[in-house]
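1. I would like the atomic coordinates for the input below:
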Amino acid sequence: MRRWLAALVAATTSLVLVSLLVPLALLVRSVARSEAIGSATRAAESVAVAVGAVDEDTLRLTAEQAGASSGHPVTVFLADGRVLGASAARTPAVELAARGRSLTASAPGGREILVAVQGAPGGTAVIRAFLADEDLDEGVHRTWLALLVLGIVLVGVGMLVADRLARAIVGPTTALAEVSHHLATGDLTARARPQGPPEVRTAGLALNHLAERISDLLAEEREMVADVSHRLRTPLTGLRLEAESLSDPDEAARIEARVDALERAVTVVINDVRRRSRERASCDAVPVVRDRVAFWSVLAEDQARTVTLDLAAGPLRVAASADDLAACVDALVGNVFAHTPDGASFRVRLAAGGTTGADGMDGMDGGRGGGVLLTVSDAGPGFGPGDPSRRGESGAGSTGLGLDIARRVAEQSGGRLSLGDSDLGGAEVRLLLGIA
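-> Sure, this is the predicted structure:
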């Protein structure tokens, strides 16, 4: 905007200056030529006064002095053909002036200023003052150069003033954009400082009001979700008491483990929704994946499923918290149990960098040193019709949120999620996590 405004002012100022300076330059040239012609005419007239009043020698001396003082050669053509003063040819214009008519005529290299003096001894005498072309425009080019410099200076001053005015507008506008970017990234404490023109100040106040309203709405949402999550503790407590009252110790221990996992998930939700801002966390993915696969291995053993765990040598630090990564693994492995029949095996693989899978699929590159690739493959029926990664949609009767949880964890870390077919015969979910 600053460049556009400066260009607009430069164009406007240039048009105004051209409309003023061009006529002024022509006027300067006209005045300079009139002044030069007037100077030569005065020199000729000063000699004409002496014709007939002084002798020939004095007249010659007068013509020479007049020419020297004015800078224009002065010649006296007497009626008898004699020439006094500066040497000059008798041109047709001189012959015309000898008839008693004063005039100005063009001559090679300049102009002749001819003054006819009637009543001189022997007839009409002609006084000739020669005005060279360079004398006509003497000082004009210097004046034009001065006008050009003045025009350039005025255009520069106009552009400087326009830039200062544009800065007064662009600066506050840029500050508003920065505040909006901070708000977009989750920094709800960012506020605009009203400054600049009244319209920009009004926009800043409106942006601050919007930020306050967003903060209030998010606070209300956090409290509402936290209250709902907190209310789940009561049925969880009752479920724990029911589990403890079971007669089978193994069954009671297994149910208590499930209750503990559910209670941990509820606690994570409560802490997460009460957190004012989510700072980017990191964790070592190897122990998190190992722990969650071990958790699901108990249920896999009950359903006669074969579990294959392929972990790279750690540590593999990813740009996601341990809780988020655990929720992601639980969502992916939970989908295997929910959408494949009992006895269907699955495999969990964790490797450094985007590599080519066993099924020949192209590897993914997270753009952050390769990232960490988490792959969950199963021997089930594969994905159903439609796009199973879309939030809230599922072709198998579920809520469709499992893959969305995994996708959000991957994208927040700087990676992404992709789906494909597994070499085990079923579905495969490939999750590229950005490195911390």
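
2. Going by C-alpha atoms from here, please, whenever you check contacts or count neighbours.
-> Fine.

3. how about the strands in the stretch 51-200 of the chain?
-> All strands of the stretch 51-200 of the chain, identified by DSSP state E, counting those that start in this stretch, fall at 74-77, 83-85, 103-107, 110-117, 125-132.

4. the helices in the stretch 251-400 of the chain, which residues?
-> Secondary structure of the stretch 251-400 of the chain by DSSP state H, counting those that start in this stretch: the helices cover 285-302, 322-339.

5. so who does the residue nearest to Val269 when sequence neighbours are not counted touch?
-> The shortest distance from Val269 to any residue other than its chain neighbours is 7.1 Å, reached at Ser229 (CA to CA, 6 or more residues apart in numbering). For Ser229, the contact set (CA atoms under 8 Å, 6 or more residues apart in numbering) comprises 266, 269-270.

6. let's go with 10 Å and repeat that
-> With contact taken as CA atoms under 10 Å, 6 or more residues apart in numbering, Ser229 is in contact with 223, 265-271, 273.

7. One more, so I can put them side by side:
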Amino acid sequence: MRRWLALLVAATTSLVLIALLVPMALLIRSVAENGAMSRATAAAESVAVSVGTADLPLAVERVEWPVTVFLPGGRVIGEEARRTDAVELAATGRSVTAECDDGREVLVAVQSPEGTVVIRSFVSDAELMRGVREAWTALLVLGLALVVLGIALADRLARAMTGPIDGLARVSHRLAGGDLDARAEPGGPTEVRAVALALNHLAGRIGDLLAAERESVADLSHRLRTPLTGLRLDVESLRDPEEAARVGARVDALERAVSAVITDARRRSAGRESCDATAVVRERVRFWSVLAEDQGREVDVALPGGELPVAAGAESLAACVDALLGNVFAHTPEGASFSVRLAPHPKGAELVVSDTGPGFDPALLARGNSGGGSTGLGLDIARRTAESSGGGLAVSPVPSGGARVEVTLGRP
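-> This next block holds a predicted model:
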């Protein structure tokens, strides 16, 4: 916008200056020509006063102008000049002004007892244009200065307009990135201030809606956990072990699905967060290590020595780690070892979980088709956690057997 405003002002100012300065330049030239012609005429008339007297040669010498006097007998006094057709015309008794090769000649006819005397005063082109080019240069410099001044004022005005608009754009990008505390500072024209106030109101309204959604999610969690607990107790009371195991597996799948839905809703309703990935992964691995010890699983853990901040909330990252390790315990036989490695990455951090189980087909990792009777929601949670932080998820088989999941997390 600043460039377009500057171009608009430059074009408008140029048109106005052209409309003003061109006539002024022509007027200056006309005034200069009229002045030169007036001086030449005055010189010729001052000599004409001495026609018919003995002081004529002295009068021609005293005048500060190139003057030539053509006497009736053909004799010439003063500057040498060719007897042109205009001189012949003036000899008939008519005073004229005529164009010649290098300028103009002013011819004054004076009657004397011997006949008509023609006094010629010559005005060169340089005399006609004396001071005109300097005046035109001054007008050109003045015009350019006015154009530059107009552009500078337009740029200053444009900054006053575009500055608040750029601020609105930055705030909107921050809001889109999850920073719900971002607010625009009203400024600039009235309309821009109105937009800033409306954007701030919208951001506040979004925060209120997300707070209400978090409360609804928390209420949903409590409401669903109670009937699931009762259903699990009913399953445990079944007398048929096979039936109890079958129904119990379905209840487990339902509980995982409900947990995934609640975790995902909490993640979406929360603002942009960050945490120390090293601390979160260490705490979750310590939690799962108890179960790994009971099942005879060897755990290989490699964590950074210091903090490793990532653009994910502690709860979201903990749910991601739980989902990945839960898949290891759910889909690998007891005694199968696994490893957890966390290391810095150009984007932020990289979490790698690999196991020595039977592995899986990567083509079956879409939602609802991850194999082994799983719903696939564990990897889905991990993928959304990674993508929401600016990273991604990749799954690959281990050459020696097993699966490898790489989760890339962005930096805050």
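
8. before we move on, the earlier item: could you say which of the strands of the stretch 51-200 of structure 1 is packed most deeply?
-> strand 125-132 (a mean of 29; mean count of other CA atoms under 10 Å).

9. State the span of structure 2 onto which that one is aligned.
-> The counterpart of strand 125-132 of structure 1 in structure 2, using TM-score structural alignment, spans residues 117-124.

10. ditto for stretch 207-224 of structure 1
-> Residues 199-216 of structure 2 are where stretch 207-224 of structure 1 aligns, taking TM-score structural alignment as the criterion.

11. The helices of the stretch 251-400 of structure 1: which one's closest to Ser39 of structure 1?
-> Judged by CA to CA, the one of the helices of the stretch 251-400 of structure 1 that comes nearest to Ser39 of structure 1 is helix 322-339, at 98.0 Å.

12. element containing Arg404 of structure 2?
-> Applying DSSP states H and E as the criterion places Arg404 of structure 2 in strand 403-410.

13. once aligned to structure 1, how far is that strand on average?
-> Its matched residues in structure 1 lie on average 2.8 Å from strand 403-410 of structure 2 after superposition (mean CA distance after the TM-score superposition for structure 1).

14. that older thread, to Thr143 of structure 1, which of the strands of the stretch 51-200 of structure 1 lies closest?
-> Smallest distance to Thr143 of structure 1 across these (CA to CA): 19.3 Å, for strand 125-132.

15. and that closest one, how far from structure 2 on average?
-> After superposition onto structure 2, strand 125-132 of structure 1 sits on average 0.9 Å from its aligned residues (mean CA distance after the TM-score superposition for structure 1).

16. hang on, the earlier thing: now the strands of the stretch 51-200 of structure 1 as CSV including distance to Gly156 of structure 1?
-> Below are these laid out as CSV (distance: least, CA to CA, whole Å):
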stretch, distance to Gly156 of structure 1
strand 74-77, 48
strand 83-85, 53
strand 103-107, 43
strand 110-117, 40
strand 125-132, 38
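
17. Point out the most buried one among the helices of the stretch 251-400 of structure 1.
-> Among the helices of the stretch 251-400 of structure 1, judged by mean count of other CA under 10 Å, the one packed with the most neighbours on average is helix 322-339 (a mean of 20).

18. JSON lines for the helices of the stretch 251-400 of structure 1, including distance to Pro197 of structure 1?
-> Supplementary listing: the helices of the stretch 251-400 of structure 1 in JSON lines, determined by distance: least, CA to CA, whole Å:
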{"stretch": "helix 285-302", "distance to Pro197 of structure 1": "52"}
{"stretch": "helix 322-339", "distance to Pro197 of structure 1": "46"}
